[in-house]
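>>> Show me the folded form of this:
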Amino acid sequence: MKKSLPLITFALLCIIESFSQSVGDYRSNADGNWTTLATWQRWNGSAWVAATDYPGQNSGTGNVLIQNGHDITLNVSPANAIGSLTMAPTATGGDDASLNFGTGANYSLTVTGNVSIGDGDVTITPDGTTSRLHSLIIGGGLAITDNNTFDLNNGDDDCNVTFNGTSFTISNTGTLNLNSVTFSNNGTVTISGDINDVAGTMTVNSNCIINPAASITINNGGGTITGSGTLNVTRVGAGDDFINQYDFGTTSLGNMTVNYSGTGAQDISSAVDPYGALETAGSGIKTNSADIVVNGSVTIGTGTTLACAGPGSDDITFGGSWTNNGTFTSSDDLVTFNGTSAQTVGGSSATTFNNFTMNGAGGLTLNNDVNINGVMTFTSGIVTTSSSNILTFNNDATTTGASNSSFVNGPVRKIGNDAFTFPTGKTIGGYHAIGISAPATVTSQFTAEYFQNDPITLGPISGSSSISTLSTCDYWSLSRDVGTSNVNVTLFWNYSVSTQSCAYNPTGSLVCNLNGSTEWDNVTTSSVAGGSTTSSGSVTRNAVATYNFFTIGNGTGDASLPVKFGDIRGYVKGNGVQLDWSVHTEENVTHYEVERSADGRTFTVAGQVAAQKRPGTIDYSFFDAGAAPGNNFYRIKNVDLDGRYSYSVIIRVTVGKSSGIFTVYPNPVSGNHISLQAPELDKGAYMIRIFNNSGQQVYQRSFSHNGGAVNQTIPLPHHMQKGIYSLQLLNGETKLIRNFVLQ
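Just a heads-up that it's a prediction; the model follows:
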């Protein structure tokens, strides 16, 4: 007997070391029901004593230990959570411990800490007559060792498991069978062993990341994965790595993120349809070999490559943002942006797409460079670029479909020796293209942008030119960045689909540009094509040698006909909007139409005013009782006896906003004008001042206001450099300040 004493002592030490006690801890004392007090002992701080309540009956329960050889049946849903649950390992020998979810009712047990299955089983006892659905809520991790069993799916009786803690680990060297499991924690769940079977649905809620090292089987390969969290795919070289790691039947991942995060090459699964968001991490090439749809964003992680394999179906359609911090390679694939809200392209790496479709009504903003090798199709939505985040069409790349509802707002670059029409426009103003003929070399590079401003602000008409008048509303910039080719330049207008704020007389139209003296000049090699009316057409200047700014002029009369507008002013008055404007040199005008728009591009007629038909400057007014709350854009259309027409500039009046608010737009500004707009401004004398980043005043202007809304167009001085400026609106002791960026 004495020979066995060291072994017994060692076993006791193991138990003490593996399960140190605290006040409020329980351990099993015998087989029995959870509610039977004789089943339990409780630690009182110095010794194990008979329990006076069962675990969870009252608050303060700590760890619950079910000792080897004890079979405990959960026959109640304890009112309070327990701290942790341990099926304790003990000395070698004896029977395993067990916890059964019993018959008679649906039971629920909440564990705020860890569940450890060291030498025992957690199972369900079938009711035999009634299907039961129990619940186990775990706030910590789950550890199953020594080939033990955690089986919560038994015939018609099941137990749903919810993990709701922060980051934790599920480790398993035994059998782990679940019914439905929900991960609702905010953090990372690391799964180091197999989940042998989830009989129902695996739900991963928002802000939870599942990071498995092994596989998860959902209902023998026929179950469902759903939720709004993140699934990491860590397996590599297993064919369809997602399916190899998550063995399922159907997915509902339209709100979930799937992150291919293995350290090596992985295949992007087309079985997930659609992805909520798609990410790559770890290392290696992540290959997409089939068409996939992503409801949200695509993120390419540092050190990884997202490759569209091709040839064949390897297209990507997505509705969120594109972030490239690694590498994207494409073959004959098509990438489609189709978001209903604003999308972006960004990241630390520029992206080259093969074929690209813009079909997102929310628009797209480039926060890094984008290159096109194939065809870019414009269907819906405006692409906004800047001088530092530019859209470039490489040699042989083309565009199609650009229109008033889809174009590029900002600079566009073309490289190569093919003719090209730049899909340029402005957000308020619409689509207005500029084209070039084919340069001589494949390395030639041109950059174009459209501006809706009066070109006379850039310089006067040269006295030696044959220009009679210039357009009063718009111009283009076109630079020859690389090469020496003197290409033909074509300027387009089309008023059946666009909203450009002037119209052109095709007879005698000229392509004009600034000469070396910053004066508008022209040459005689201009031709007009595409129409005999002011509604549509083009004008071309051949073999252009000087590249800067271009606009349409006229050698026989006004380029913009049939009237020259003066100021146009709009402000809130009562329950509507009051519009006042003046005109100069009114000739043969029959009437004026006031047009209103909610977006600055699609206009409808709000009313009509008859022409006064007299010489000199004439003032007109119109009250719009149909203005809607929010932004209302207005322009005035004049129509002459021959049916010709032209437009004023577009102004914006905001209805229903608070007093004391004013905005400057566009911001950033890349042209020569900026507008100040306030929905409600008190009557009085005002001064506008602009200061540069060094505090130096670069502009000053005064104006009087009769009260209500105001919209002031401010011509920016030519000497202003790119940078941050402060615009001040002053009235007596009142000073309002808004900053803007000049690009």
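>>> can we go C-alpha only for contacts and neighbour counts from here?
Noted.
>>> Leaving out sequence neighbours, find the closest residue to residue 48.
Nearest in space to residue 48, with sequence neighbours left out and distances taken as Cα to Cα, 6 or more residues apart in numbering, is residue 42 at 5.4 Å.
>>> How many residues are close by residue 695?
A count of neighbours around residue 695, defined by other Cα atoms under 10 Å, yields 10.
>>> Please list the residues outside the helix or strand harbouring residue 251 that contact it.
Counting by DSSP states H and E, the element that carries residue 251 is strand 250-252. Here strand 250-252 makes contact (Cα atoms under 8 Å, 6 or more residues apart in numbering) with 222-227, 272-274.
>>> still on that earlier bit, figure out the helix or strand that the residue nearest to residue 48 lives in.
Taking DSSP H and E as the criterion, residue 42 maps to strand 40-43.
>>> What helices and strands are in contact with the helix or strand just after that strand?
Using DSSP H and E, the helix or strand that follows strand 40-43 towards the C-terminus is strand 48-50. Strand 48-50 is packed against strand 40-43, with contacts defined by 3 or more Cα pairs under 8 Å, 6 or more residues apart in numbering; DSSP states H and E.
>>> To check against the first, give me the structure of this:
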Amino acid sequence: MKPLLLLLVSLFTLKSYAAFITWDGDAGDGLWSSPANWTGDLVPGMSDDVVIDNSVVGGSYTISLPPGNTGFTVNTITIAPQTGNGIILLIPASNTASPALSISGNGDALVLHSDATLKNSSGASSGSTLVIVNTFRINNGGRYIHNTARGNASIVSQLSVAEGTEYGELEFDVPGSVQTLSLTGRTYGSLILSSTAHAGPVTYSGNGASTSHIRGDLRIGPGVTFSLGLAANCIIHHDLVQSGSSFFNMQNSTHNNLVRILGNINSEGVITKSGSGQPVLELNGTAEQTIKMNGLLQNATIRINNSEGLRLEMPLTISSHLQFVNGNLFTDDQNLLIFADGATCSGASGNAFVDGPTRKIGDDNFEFPIGTGQIFAPLSISGAGDVSDEFTACYKRQNPQSTPGLGNVITAPVNHISSSEYWELVQNTGSSRKKIRLTASAYSFAKNLQSLLVARFDGSRWQNEGGTNFLQGPAFSPYVTGSVESAGTVAATGAFTIATTESYALNPLPVKLISFSAQLKSPQAAIIQWNLAEACDSTVVFELEKADVNHRFERIQTIAALGRTNQYTTQDFTLSHGLNQYRLKITDEHALVTYSAVASVKYGLHATMLNVVAPALVTTSARLLVATDTEQVVSLLLYDQMGRLVKKQNASLLAGRTMIDLPVKELQKGVYHVSLVNKHGHRSTGSFIRQ
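Sure, this is the predicted structure:
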């Protein structure tokens, strides 16, 4: 009898202290209520810790609670599939118990690991269908699907915020057309809103006065409207993803709430508002963010507040207001920022502007908030127009005088134009004439604002459009800042830059480097030359830099300004086989540092280098200066601005430098590109304008 008594005592002890109970599926019916499906052939009870994994049953499988008014209470549940498997625990629509499942344990009472899903499709007519006394932990890769018409507050309120749950998914896919979400003061992982179960449009709404956090993505599926009535912020810590035919209504009431996104926007739907409140969509990440908006942004302010900047991956149209706080918005010709008629912009500054082309539609006076790098250089248009007018503006930080297709031909009373910047303004639609206002920043190197003019390139020369209504900006000694407006309206298409009636010495725009070149003087040496607009102060220092094998420029020579000449020449006798790259560092009398463009010399490998095409503007003949380290014959190819080959001939080169005269009198006017190609495939190019 004693051995039998010991066995009974042991069994009683195990049942009293509730060992872990694991799914083994032996009944073969997939039902929670079948005892044979559990180790020990007992249905889990209120003190049991339930483990659903692949330790006994391999592969993917589904467990379902039984139909009818039958509920179950356990201590804890952990669902932990092996990698590559999926396990689903289902509360079916045929189960009407309230609650269908109660979990009463301490700590992380309900845990969904990666690839685990709890789908709550309860058909209960009232009450709570899932009760979790303590924490509901959805680890990254796990998912809870709320597929019932019953409420969600008692479930959402128990969500864990522990590390590793940031992207745990909570999906609402309710069978009806509306569901109120518990948002105020709540913290989700990833929040997914779907309309699959209803097979029609579904509106999910929420309100409250405390901040809601979505630590992963907010994903709004097709046919879904997500409508906020929050009087508090909604913070999306990762991406906003919208499917087509979805709506994100940021405010349906009177509140001026903030929707803050720290990740990217990828939207095929509509972002809008319906209430009288004024919501703000703020992009406030800590790394560069992207906006891919194939839908619509309506009736709401978008705010840029990210020092790392934002980048458009599709065109973005602002229909209401764009507010800059911090960080640049990067655009390009394919991914434009577009302001609709009546749209406005504010807050642009030296650390917050559009870096790239921007388009404005309509008849409004408008300041394009453009610049590049660290330079804010807005361009403004004003004057009568039409609501269908379209203008595109872009700021270029490069020398217009050496830009192909522009040049430095001027008209009186202009003394000279800028050698550091210009603006492109294109009227895409309409023919309205506008007044143009250009900015003189600290990097325009202007010393006298009152002598500035607006200059417009008319296709052959820079025309004086006058200067008036000067607006003084902050001092940046020894330079001035501000803006200048054209004296009258002008055809708002072409290149624009600031000009001055004064000499370089009085108004430099800046200390001007006209040319910087490097040429093979002999098979052993390169000659480096540069020309200034005029002699500079003797305190100016020139440093010749050369790129090393890691493409880092290092100083190889220091040349002091002579104060009486504008032409300088030096040589480099340390040529390396291959490409030798040089640049000039200029430190002016005010310690302002500028750099030239890079000039290159190819040495060895039978290289050729087209060093000079002179003059830049030609009528009858272009003179080509070519350097090579060996005597050879090359092909000379001439292309028009559309890339069509218009002339081809051979040219014989001597070792060292060769001058070639290229007749162009028979060519049509326009921009042409010259290429020299030797038998080894080495190519050297240059450009000129046929007048």
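>>> TM-score of the superposition?
Once the chains are laid over each other, their TM-score by TM-score structural alignment, normalised by the length of structure 2 reads 0.66; 554 aligned residues with a Cα RMSD of 5.2 Å.
>>> The residue nearest to residue 48 of structure 1 -> structure 2?
Residue 42 of structure 1 is assigned no aligned equivalent in structure 2, the criterion being TM-score structural alignment.
>>> The residue mapped onto residue 295 of structure 2 from structure 1 and residue 333 of structure 1: what is the separation?
Structural alignment (TM-score structural alignment) places residue 295 of structure 2 against residue 349 in structure 1. Distance, residue 349 of structure 1 to residue 333 of structure 1, using Cα to Cα, to the nearest Å: 19 Å.
>>> Which one of the two is surrounded by more residues?
Counting neighbours by other Cα under 10 Å for residue 349 of structure 1 and for residue 333 shows that residue 333 has the greater number, 26 against 17.
>>> Show me what the more buried one lines up with in structure 2.
Mapped onto structure 2 by TM-score structural alignment, residue 333 of structure 1 lines up with residue 279.
>>> Residue 536 of structure 1 too?
Taking TM-score structural alignment as the alignment basis, one finds that residue 536 of structure 1 is matched in structure 2 by residue 481.
>>> Now do the same contact list for that match.
Listed by Cα under 8 Å, 6+ apart, the contact partners of residue 481 of structure 2 are 439-442, 446, 449, 472-475.
>>> Would you state the helices of structure 1 in chain order?
When assigned using DSSP state H, the helices of structure 1 occupy the ranges 5-18, 241-245.
>>> wait, which of these is closest to residue 123 of structure 1?
Closest to residue 123 of structure 1 of the helices of structure 1, according to Cα to Cα: helix 5-18, at 23.1 Å.
>>> How far off centre is the closest one?
On the basis of Cα atoms, centre = their mean, to the nearest Å, helix 5-18 of structure 1 is displaced by 60 Å from the centre of the chain it belongs to.
>>> cool, and stretch 551-570 of structure 1?
Distance, stretch centre to chain centre, for stretch 551-570 of structure 1: 40 Å (Cα atoms, centre = their mean).
>>> do the same with stretch 67-79 of structure 2
When C-alpha coordinates are averaged (Cα atoms, centre = their mean), stretch 67-79 of structure 2 and its chain have centres 48 Å apart.
>>> end-to-end on that stretch?
End-to-end distance of stretch 67-79 of structure 2 (Cα to Cα): 22 Å.
>>> Stretch 12-24 of structure 1 corresponds to what range in structure 2?
In the comparison with structure 2, stretch 12-24 of structure 1 aligns to no range at all (TM-score structural alignment).
>>> I'd like to know how far residue 589 of structure 1 sits from residue 583 of structure 1.
Applying Cα to Cα, the value for residue 589 of structure 1 to residue 583 of structure 1 is 11 Å.
>>> Contacts only, for the match of residue 295 of structure 2.
324-327, 368.
>>> Go through those and flag the ones preserved in structure 2.
Of those, the subset whose aligned partners also make contact in structure 2 (criterion: both residues aligned by TM-score structural alignment, their matches' Cα atoms under 8 Å) comprises 324-327.
>>> Report the contact partners of the counterpart of residue 170 of structure 1 in structure 2.
Following TM-score structural alignment, the counterpart assigned to residue 170 of structure 1 within structure 2 is residue 89. Remark: with contacts taken as Cα under 8 Å, 6+ apart, residue 89 of structure 2 is in contact with 62-64, 117-119.
>>> Most widely separated two among these?
Across the contacts of residue 89 of structure 2, the two members that end up farthest from each other (Cα to Cα) are 64 and 117, 11.8 Å apart.
>>> hey, where'd the strands end up in the stretch 601-743 of structure 1?
603-610, 618-624, 630-640, 645-647, 651-655, 663-665, 673-681, 684-691, 697-705, 708-715, 723-731, 734-742 (DSSP state E, counting those that start in this stretch).
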